[in-house]
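Trainee: coords below, sequence missing:
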């Protein structure tokens, strides 16, 4: 998959795609339906047009963290779905200030040379969100690209949405989140240096930051881990603690992952960690031995939860 960060100056090979357009936070089953419709809409390479940062981050920069995926995780998921061209456009004052007509002409038509554009029924675009999916149909008719509006995808009367996924994760309902996403919720990113307490306790962990991401329920999880970079590109089972480490008086939330049956240096490597089963809430223990005993019990619980995963 090729990733582009601008809509101007693209080579001919990067133009003329059939585009699915939206934010695609979480890449849930509703998003996948839009992507599948774009795939079927035209005899052209499959592309996704999205924005970085998320428009909500641009308009409310001090707001609470809400994203299900960082840009890296989203790109990895889209690549797995067979997307050939990813247009991750910088959402700035310039892009936010384009009228719907200017966006359609400058970005979709002149810049990307879109063969076709597919959006969900609730899609809005352009300055002050004045453009609707129906607006896009008319603009496409004028400018020479086709448009498909896909009805919102639902199951049992409930629409798939990033908001519903966030709520499930907030409550620790990982399997409900998986049903809406169509895949396990994953936290992806670089392994950073921590306090190395896990190693001292006999349970070495890979530490990952949660900056800008929606926080699932704090606690301990059974996880599946893919090592994405470096010489040890393997898939492992593991146990992870998501929280603020109350035992040590720290309060910046991060993810600490212990990989079962793995030995190797993970610092600077990139991991993809799937939250499979919530095991227990975060807790503060009377002493270090009680914490060590609980970690061992958590590891056994995680192995049981992951049987067959």
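Mentor: Received it, and whenever you're ready, just let me know what you need. Note that this is a predicted model, so its numbers are computed, not measured. Numbering: from 1, shown residues only.

Trainee: switch to C-alpha atoms for all contacts and neighbour counts from now on
Mentor: Noted.

Trainee: could you list every residue that touches the spatially most central residue of the chain?
Mentor: Nearest to the mean C-alpha position of the chain, counting by Cα atoms, centre = their mean, stands residue 69 at 2.4 Å. Counting by Cα atoms under 8 Å, 6 or more residues apart in numbering, residue 69 touches 25, 26, 186, 187, 188, 213.

Trainee: the longest strand in this protein is where?
Mentor: Taking DSSP state E as the criterion, the chain has its longest strand at strand 270-281.

Trainee: what does that strand contact?
Mentor: Applying Cα under 8 Å, 6+ apart, the set of residues contacting strand 270-281 is 73, 172-175, 184-191, 217-229, 298, 301-302, 305-306.

Trainee: Check the offset of it from the chain's centre.
Mentor: 14 Å (Cα atoms, centre = their mean, to the nearest Å).

Trainee: Check which residues of that strand are buried.
Mentor: Within strand 270-281, the residues scored as buried using 16 or more other Cα atoms under 10 Å are 270, 271, 272, 273, 274, 275, 276, 277, 278, 279.

Trainee: Now the two most distant members of the contacts of residue 69.
Mentor: The most widely separated members of the contacts of residue 69 are 25 and 188, with 13.6 Å between them, by Cα to Cα.

Trainee: Give me the distance between residue 265 and residue 205.
Mentor: Relative to residue 205, residue 265 is positioned 11 Å away (Cα to Cα, to the nearest Å).

Trainee: circling back to that earlier point, following element in sequence after the longest strand of the chain, please.
Mentor: helix 288-305 (DSSP states H and E).

Trainee: circling back: closest one to residue 126 out of the contacts of residue 69, please.
Mentor: Nearest member of those to residue 126, counting by Cα to Cα, is residue 25, at 19.1 Å.

Trainee: residues making contact with stretch 246-261?
Mentor: 203-210, 225, 236-245, 283-285.

Trainee: Which of those residues fall in strands?
Mentor: Among these, DSSP E puts 206-209, 225, 236-243 in strands.

Trainee: Can you list the neighbours in contact with stretch 107-124?
Mentor: Under Cα under 8 Å, 6+ apart, the answer for stretch 107-124 is 7-10, 14-22, 34-35, 37-38, 41-42, 44, 105, 130-133, 143, 145-152.

Trainee: same question, stretch 44-60
Mentor: Applying Cα under 8 Å, 6+ apart, the set of residues contacting stretch 44-60 from outside is 16-24, 35, 38-39, 63, 71, 82-92, 115.

Trainee: Show me the helices in the chain, by range?
Mentor: Using DSSP state H, the helices of the chain run over 29-41, 55-59, 71-80, 93-96, 100-102, 133-143, 162-170, 174-181, 197-200, 288-305.

Trainee: put this beside the first:
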């Protein structure tokens, strides 16, 4: 997959079948668009492309908003490449770009610079200044400018349209299975293993503290069954997101106990994939009660079908 941060860098012998949007999470709704792009590209000898924005435009419009994303940039690149996209355009949502009307965007960017021949948009997608670009505008301009346009229908699970917002809400509610269904893959968090207070090792449950990307959404506080990838191997794990109230902690931490594992992994990269929710964050009346709960969590994790 070729990646472009500047439209002027792009040139190709083949015209494009393209879709645009944030694609945060690259969930099953996005996957349906990607699959259609690949089908259209194959049938019409077109290269496929996604035009997305980085950073997220909401960081521009609402700089004080504490927005958390489902994907880091590296995760989004990985998923786009995995799903078979030929070209990924990462456009900075700067002042000039945000002032383009929908029609100016189509004429100046999609047609003049990218030479699109087929455009696919989501069921509720709008673009351009004041959201002036929509499917009706695209249908009108497509006839004049010589490209085809298609609007995808929403993808539903349990009679609900899939959206990035609904995935976020599921994760923030601890509903891991629902989030996995909408994404089409387990939600993951990656980071670097850092030194913590090392309390876990004193009670038989040494944990790896994970320093995560500040823009990455963390699921609801609590305990989770996770799949752990470290040193290119997979393990079962129990993960905690919270402040460790039993030992009067005051900092939010992400800590994972890796089953059947005893290696020094400080400063190593680690990825955890969320498989199920165990329980809310609990302040236990004693360390003995905490250990009893950890023993039960470990039993449930061992039994979980990975």
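Mentor: Good, I have the coordinates. This structure is a prediction, so every number in the text was calculated from the model and none was measured.

Trainee: Give me the TM-score for these two chains.
Mentor: Once the chains are laid over each other, their TM-score by TM-score structural alignment, normalised by the length of structure 2 reads 0.86; 301 aligned residues with a Cα RMSD of 2.5 Å.

Trainee: ok, back up a step: quick one: map the residue nearest to the centre of structure 1 onto structure 2.
Mentor: In structure 2, residue 69 of structure 1 lines up with residue 71, judged by TM-score structural alignment.

Trainee: For that match, give its distance to residue 298 of structure 2.
Mentor: 29 Å.

Trainee: Let me see the contact set for the nearest residue to residue 65 of structure 1 once chain neighbours are set aside.
Mentor: Sequence neighbours aside, residue 212 is the residue nearest to residue 65 of structure 1 in space, at 4.8 Å (criterion: Cα to Cα, 6 or more residues apart in numbering). Each residue near residue 212 of structure 1 by Cα under 8 Å, 6+ apart is listed here: 65, 66, 67, 70.

Trainee: The corresponding residue of structure 2 for residue 225 of structure 1 - how many residues pack around it?
Mentor: Counting by TM-score structural alignment, residue 225 of structure 1 corresponds to residue 228 in structure 2. Neighbour count of residue 228 of structure 2, defined by other Cα atoms under 10 Å: 26.

Trainee: Now residue 228 of structure 2: closest residue in space, sequence neighbours ignored.
Mentor: Closest residue to residue 228 of structure 2 apart from its sequence neighbours, by Cα to Cα, 6+ apart: residue 272 at 4.6 Å.

Trainee: Just the buried subset of the contacts of strand 270-281 of structure 1, please.
Mentor: For the contacts of strand 270-281 of structure 1, buried by 16+ other Cα under 10 Å: 73, 172-175, 184-191, 217-228, 298, 301-302, 305-306.

Trainee: if we can go back for a sec, isn't the match of residue 225 of structure 1 right up against residue 238?
Mentor: No - the criterion here is Cα atoms under 8 Å, and residue 228 of structure 2 misses it with residue 238 at 9.1 Å.

Trainee: Touching stretch 200-213 of structure 2 from outside, list them.
Mentor: For stretch 200-213 of structure 2, contacts defined as Cα under 8 Å, 6+ apart pick out 72, 189-196, 198-199, 253-258, 265-266, 270, 287, 291.

Trainee: For residue 15 of structure 2, give its distance to residue 39 of structure 2.
Mentor: 15 Å.

Trainee: ditto for residue 174 of structure 2
Mentor: The gap separating residue 174 of structure 2 from residue 39 of structure 2 is 36 Å, by Cα to Cα.

Trainee: Same question for residue 235 of structure 2.
Mentor: According to Cα to Cα, residue 235 of structure 2 and residue 39 of structure 2 sit 37 Å apart.

Trainee: aligned partner of the residue nearest to residue 228 of structure 2 in structure 1?
Mentor: Per TM-score structural alignment, residue 272 of structure 2 is aligned with residue 273.

Trainee: With residue 131 of structure 2 instead?
Mentor: Checking TM-score structural alignment: residue 131 of structure 2 goes with residue 129.

Trainee: Was I right to think residue 299 of structure 1 contacts residue 239?
Mentor: Yes - if you go by Cα under 8 Å, residue 299 of structure 1 and residue 239 touch, sitting 5.9 Å apart.

Trainee: show me the contacts for residue 65 of structure 1.
Mentor: 211, 212, 213, 214, 215.

Trainee: The second one matches what in structure 2?
Mentor: Pairing criterion TM-score structural alignment: the partner of residue 212 of structure 1 within structure 2 is identified as residue 215.

Trainee: How about residue 18 of structure 1?
Mentor: When structure 2 is aligned by TM-score structural alignment, residue 18 of structure 1 is paired with residue 17.

Trainee: Quick check: that match vs residue 29 of structure 2, distance?
Mentor: Relative to residue 29 of structure 2, and taking Cα to Cα, residue 17 of structure 2 is found at 18 Å.

Trainee: Neighbour count for these two, which is higher?
Mentor: Per other Cα under 10 Å, whichever of residue 17 of structure 2 and residue 29 has more neighbours is residue 17, with 30 against 24.

Trainee: OK, contacts around residue 176 of structure 1?
Mentor: Residue 176 of structure 1 makes contacts with 165, 168, as judged by Cα under 8 Å, 6+ apart.

Trainee: Could you find the counterpart of it in structure 2?
Mentor: Checking TM-score structural alignment: residue 176 of structure 1 goes with residue 178.

Trainee: Tell me the spacing between residue 161 of structure 1 and residue 28 of structure 1.
Mentor: Per Cα to Cα, residue 161 of structure 1 is found 7 Å from residue 28 of structure 1.

Trainee: what do you get for residue 127 of structure 1?
Mentor: In terms of Cα to Cα, residue 127 of structure 1 sits 26 Å off from residue 28 of structure 1.

Trainee: Tell me which of these two has more neighbours.
Mentor: Between residue 127 of structure 1 and residue 28, counting by other Cα under 10 Å, residue 28 is the more crowded of the two (21 against 18).

Trainee: Report whether the expected contact of the more buried one with residue 182 is present.
Mentor: Yes - Residue 28 of structure 1 is within contact range of residue 182, at 6.2 Å (criterion: Cα under 8 Å).

Trainee: can you count the residues close to residue 86 of structure 1?
Mentor: Number of residues near residue 86 of structure 1 (other Cα under 10 Å) recorded here: 23.

Trainee: Pull out the buried residues from the contacts of stretch 107-124 of structure 1.
Mentor: Buried by 16+ other Cα under 10 Å: 7, 14-22, 34-35, 37-38, 41-42, 44, 105, 131-133, 145-150, 152, out of the contacts of stretch 107-124 of structure 1.
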